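K.L.:
here is a sequence together with a model predicted from it:
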Amino acid sequence: MATREDVTFPSGTDRISAWLYRPDDVGPRGAPLLVMAHGLGAVRTMRLDAYAERFADAGYACLVFDYRNFGDSGGAPRQVLDVGMQLADWAAAVDFAHTLAGVDPARIGLWGTSFGGGHVIATAARLPVAAVVAQCPFTDGIASARTIPPLTTAKITLLAARDLLAARLGNPPVLVATAGRPGEVALMSTPDSYPGYLKLMPEDKPARNEVAARIGMKILGYRPGRQAAKVTCPILFCVCETDSVAPAEPTLRYAAQAPRGTVKRYPEGHFDIYVGDAFERVIADQLEFLDRNLKASAA
């Protein structure tokens, strides 16, 4: 049976908290490893353990981390989501993975979902990794912003301006809900967002459903899908056809530009893929891709 231990590693001046899963059999060259992290304001306890357990049982080591300012990782102010910092956390995690005993440094891959699905595209375009899985990935800030009603966008913009002023004055962040019901002021407020978000929450320790509002002004400029053409390793795009927060159309367009891209499509929404039958189907597809492109490279 695979084992899990708590580990930490540095990113900037802070410490990142992570789970390290190790499979039973690492082999003479060491095990292939997946670096894994979540999406917008989410933390590893929101179902990433379910994925990592399945991967570890199939022979993969997994390094599953929380971004700085979130979850069990260090950093302050809390709940501040900064794209540049999160990309630096991915790079730090990859660096740390290369130092781990029992891991094959030539077979380190990335697995990211939602906002983290965009991050793995951007990271693989810059760093040498062996394979990538981008699940229901956020690929285009403009496309995602269009899923938010104009009145809600205006209210988020006002909160973001207040938050940026608070940061300049050294005051605590002004927060906005990550997920909310239709009509509520939240970064995700489509009909499936709030119930879908709740499905990911662990019952014993619910995560904070809020982030610093400043990301509302910066998210438009983040279009990691544009970097898919620069990803030279095999990359799997798991696309939800009825995705209400990370629309499928731009993702499919960007995926077609990846030199070694593979696309799997699912007739579900953004949050459905984490649970139930959709979870089983996506895990099977991801393991088939990884076995072919990451595990098989040991030969």
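P.N.:
Arrived safely, thanks for sending. Not measured: the values here are computed from a predicted model.
K.L.:
can we go C-alpha only for contacts and neighbour counts from here?
P.N.:
Noted.
K.L.:
tell me the centre residue of this structure?
P.N.:
residue 116 (2.2 Å; CA atoms, centre = their mean).
K.L.:
and stretch 263-272, which residues are buried?
P.N.:
Residues of stretch 263-272 classed as buried: 266, 269-272 (neighbour count, 16 or more other CA atoms under 10 Å).
K.L.:
quick revisit: residues touching the residue nearest to the centre of the chain, list them.
P.N.:
37-40, 134, 137-138 (CA atoms under 8 Å, 6 or more residues apart in numbering).
K.L.:
number of residues surrounding the residue lying closest to residue 125 once chain neighbours are set aside?
P.N.:
Distance criterion CA to CA, 6 or more residues apart in numbering; nearest residue to residue 125, sequence neighbours excluded, is residue 231 at 4.6 Å. Using other CA atoms under 10 Å, residue 231 is surrounded by 25 other residues.
K.L.:
which one of the contacts of residue 116 is nearest to residue 238?
P.N.:
Of all the contacts of residue 116, residue 134 has the smallest distance to residue 238: 6.2 Å, by CA to CA.
K.L.:
which ones are touching the closest one?
P.N.:
Residue 134 makes contacts with 111-114, 116-118, 120-121, 235-238, as judged by CA under 8 Å, 6+ apart.
K.L.:
over to residue 284?
P.N.:
Under the criterion of CA under 8 Å, 6+ apart, residue 284 has no neighbours.
K.L.:
distance of the residue nearest to the centre of the chain from residue 43?
P.N.:
Relative to residue 43, residue 116 is positioned 11 Å away (CA to CA, to the nearest Å).
K.L.:
which residue packs closest to residue 104, ignoring adjacent ones?
P.N.:
residue 30 (4.5 Å).
K.L.:
actually residue 114, not the one I typed
P.N.:
In space, residue 114 is closest to residue 137, 4.3 Å off (CA to CA, 6+ apart).
K.L.:
number of residues surrounding the one you found?
P.N.:
31.
K.L.:
closest one of the contacts of residue 116 to residue 177?
P.N.:
residue 40 (10.9 Å).
K.L.:
touching, the closest one and residue 117? I think so.
P.N.:
No. Counting by CA atoms under 8 Å, residue 40 does not reach residue 117; the two are 10.0 Å apart.
K.L.:
the more surrounded of these two?
P.N.:
Using other CA under 10 Å, the more surrounded residue of residue 40 and residue 117 is residue 117, with 28 against 18.
K.L.:
surely that one touches residue 132?
P.N.:
No. Using CA under 8 Å, residue 117 makes no contact with residue 132, being 9.4 Å away.
K.L.:
this is the comparison structure:
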Amino acid sequence: MTRRDVEFDAEGTTLRGWFYRAEGATGRAPTIVLAHGFSAVKEMYLDRYAEHFAAAGLNALVFDNRNFGASDGEPRQEIDPVAQVRDYRHAITYATTLDEVDATRIGVWGSSYSGGHVLVVGAIDRRVKAVVSQVPMVSGSKNIGELVRADFRAGFREMFDADRAARYVGDPPAMVPVVAEDPLAPSALPTPDSWTWFTETGKLRAPSWRNEVTLRTVEMLGEYEPEAYIARISPTPLLMVVAREDHLTPAHLAIDAYERAREPKALEILPGGHFDAYVDDFDLAGTVARDWFVRHLT
């Protein structure tokens, strides 16, 4: 397979990534658009998924989210989920301009935070003909309710309000770690497996990853409700891949949301935890996603 660096305009912000050419393709081929989850950059195993898809005759367009990695955007390290949804749509538009891409056969893949994004994109953008949502964050408010102790939430609200006032007078945004070794210390993703995966994967594969996001990122997470769109994805085929031992985006929340989706749909349960989808359970996660796209796009 061949991979080339690409960049495209997202209404004034340049996003950068990789385009993988489908193996054996001589003309226009189906294409999968992929972006990563909360604060992660494309080097954190998205190449494995793209290679897996390309080997099956599917093009893959992988890009870094705005404000992260190789992509432009300010403020750095800020995640606006609505902007990231729009950027998936910009990426689809860019893909359809490429000679190798069949614009009538576009799929979207997302994982964790972007697993929620593709639920929204699949519901509102009919250019999408197949959706794979892996270990998705389906409800910001419910997810925070699972991860953050009730007696800590008032303190976060005070921090959000103080940050809003400071930004108003021109101060830089307050920052918070993505992960912390102590799960009770302030961080955006307060689980032990989050600390292990991000720190180890950052050292191993992604030196551009930074262990910080803006405080407002956490506020916007709590406002984001992808599950509100899930019944609107139909008749676009939806595959949801859930990890049985997921404590970061709890499996029961994803399965509850899946039950509200309409046909055609399918559910795959991975045996491990949230981050096993990228490593120990990759063979299963990557294969079921690949097969879903092959079935519905080829």
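P.N.:
Ah, there it is. The structure displayed is predicted, hence computed values, not measured ones.
K.L.:
ok, back up a step: which residues touch the residue nearest to residue 114 of structure 1?
P.N.:
112-118, 237-239, 246, 251.
K.L.:
all strands for the stretch 101-250 of structure 1, in order.
P.N.:
Using DSSP state E, counting those that start in this stretch, the strands of the stretch 101-250 of structure 1 run over 103-113, 131-135, 175-179, 186-188, 210-212, 235-240.
K.L.:
please name the nearest non-neighbouring residue to residue 282 of structure 2.
P.N.:
Computed as CA to CA, 6+ apart, the closest residue to residue 282 of structure 2 that is not its neighbour in sequence is residue 276, at 7.1 Å.
K.L.:
dump the strands of the stretch 101-250 of structure 1 to JSON lines, plus distance to residue 261 of structure 1.
P.N.:
Formatted as JSON lines, the strands of the stretch 101-250 of structure 1 follow (distance: least, CA to CA, whole Å):
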{"stretch": "strand 103-113", "distance to residue 261 of structure 1": "14"}
{"stretch": "strand 131-135", "distance to residue 261 of structure 1": "9"}
{"stretch": "strand 175-179", "distance to residue 261 of structure 1": "30"}
{"stretch": "strand 186-188", "distance to residue 261 of structure 1": "28"}
{"stretch": "strand 210-212", "distance to residue 261 of structure 1": "32"}
{"stretch": "strand 235-240", "distance to residue 261 of structure 1": "5"}
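K.L.:
of these, which approaches residue 150 of structure 1 most closely?
P.N.:
Between those, strand 186-188 lies closest to residue 150 of structure 1; by CA to CA that is 12.1 Å.
K.L.:
okay, now the counterpart of residue 192 of structure 1 in structure 2: neighbour count?
P.N.:
Using TM-score structural alignment, the partner of residue 192 of structure 1 in structure 2 is residue 193. Neighbourhood size, residue 193 of structure 2 [other CA under 10 Å]: 20.
K.L.:
counterpart of residue 258 of structure 1 over in structure 2?
P.N.:
That one, residue 258 of structure 1, aligns with residue 261 by TM-score structural alignment.
K.L.:
any idea how far the alignment partner in structure 2 of residue 58 of structure 1 is from residue 183 of structure 2?
P.N.:
In structure 2, residue 58 of structure 1 lines up with residue 56, judged by TM-score structural alignment. Using CA to CA, residue 56 of structure 2 is found at 40 Å from residue 183 of structure 2.
K.L.:
and if you look at residue 245 of structure 2?
P.N.:
Distance of residue 245 of structure 2 to residue 183 of structure 2, computed by CA to CA: 18 Å.
K.L.:
do the same with residue 37 of structure 2
P.N.:
Distance, residue 37 of structure 2 to residue 183 of structure 2, using CA to CA: 20 Å.
K.L.:
and residue 168 of structure 2, by the same measure?
P.N.:
31 Å.
K.L.:
those two - which one has more neighbours?
P.N.:
residue 183 (17 against 11).
K.L.:
which residues are in contact with the more buried one?
P.N.:
By CA under 8 Å, 6+ apart, the contact set of residue 183 of structure 2 is 190-192.
K.L.:
quick one: the helix or strand containing residue 277 of structure 1 to strand 103-113, angle?
P.N.:
Secondary-structure element containing residue 277 of structure 1, defined by DSSP states H and E: helix 276-290. If you take axes from the mean of the first three to the mean of the last three CA atoms, to 10 degrees, helix 276-290 of structure 1 sits at 140 degrees to strand 103-113.
K.L.:
what residues sit buried inside helix 276-290 of structure 1?
P.N.:
278, 282-283, 286-287, 289-290.
K.L.:
and of those residues, the nearest to residue 100 of structure 1?
P.N.:
Nearest to residue 100 of structure 1 out of these is residue 290 (CA to CA; 20.1 Å).
K.L.:
which residue comes closest to the closest one once chain neighbours are left out?
P.N.:
residue 131 (7.5 Å).
K.L.:
where's residue 9 of structure 1, which helix or strand?
P.N.:
According to DSSP H and E, residue 9 of structure 1 maps onto strand 3-11.
K.L.:
follow-up on the earlier one: list residues touching both of residue 117 and residue 132 of structure 1?
P.N.:
Between them, residue 117 of structure 1 and residue 132 share these contacting residues under CA under 8 Å, 6+ apart: residue 111.
K.L.:
for structure 1, longest helix please?
P.N.:
Using DSSP state H to define each element, structure 1 has its longest helix at helix 150-169.
K.L.:
who are the packing partners of that helix?
P.N.:
If you count contacts as 3 or more CA pairs under 8 Å, 6 or more residues apart in numbering; DSSP states H and E, helix 150-169 of structure 1 packs onto strand 175-179, strand 186-188, helix 215-218.
K.L.:
which among those is found nearest to residue 199 of structure 1?
P.N.:
Nearest to residue 199 of structure 1, of these and by CA to CA, is strand 175-179 at 11.9 Å.
K.L.:
mean shift between that closest one and structure 2?
P.N.:
Compared with structure 2 after fitting, strand 175-179 of structure 1 has a mean deviation of 1.1 Å; criterion: mean CA distance after the TM-score superposition for structure 1.
K.L.:
ranges for the helices of the stretch 1-150 of structure 1?
P.N.:
Assigned by DSSP state H, counting those that start in this stretch, the stretch 1-150 of structure 1 shows helices spanning 48-57, 83-97, 115-124, 141-145, 150-169.
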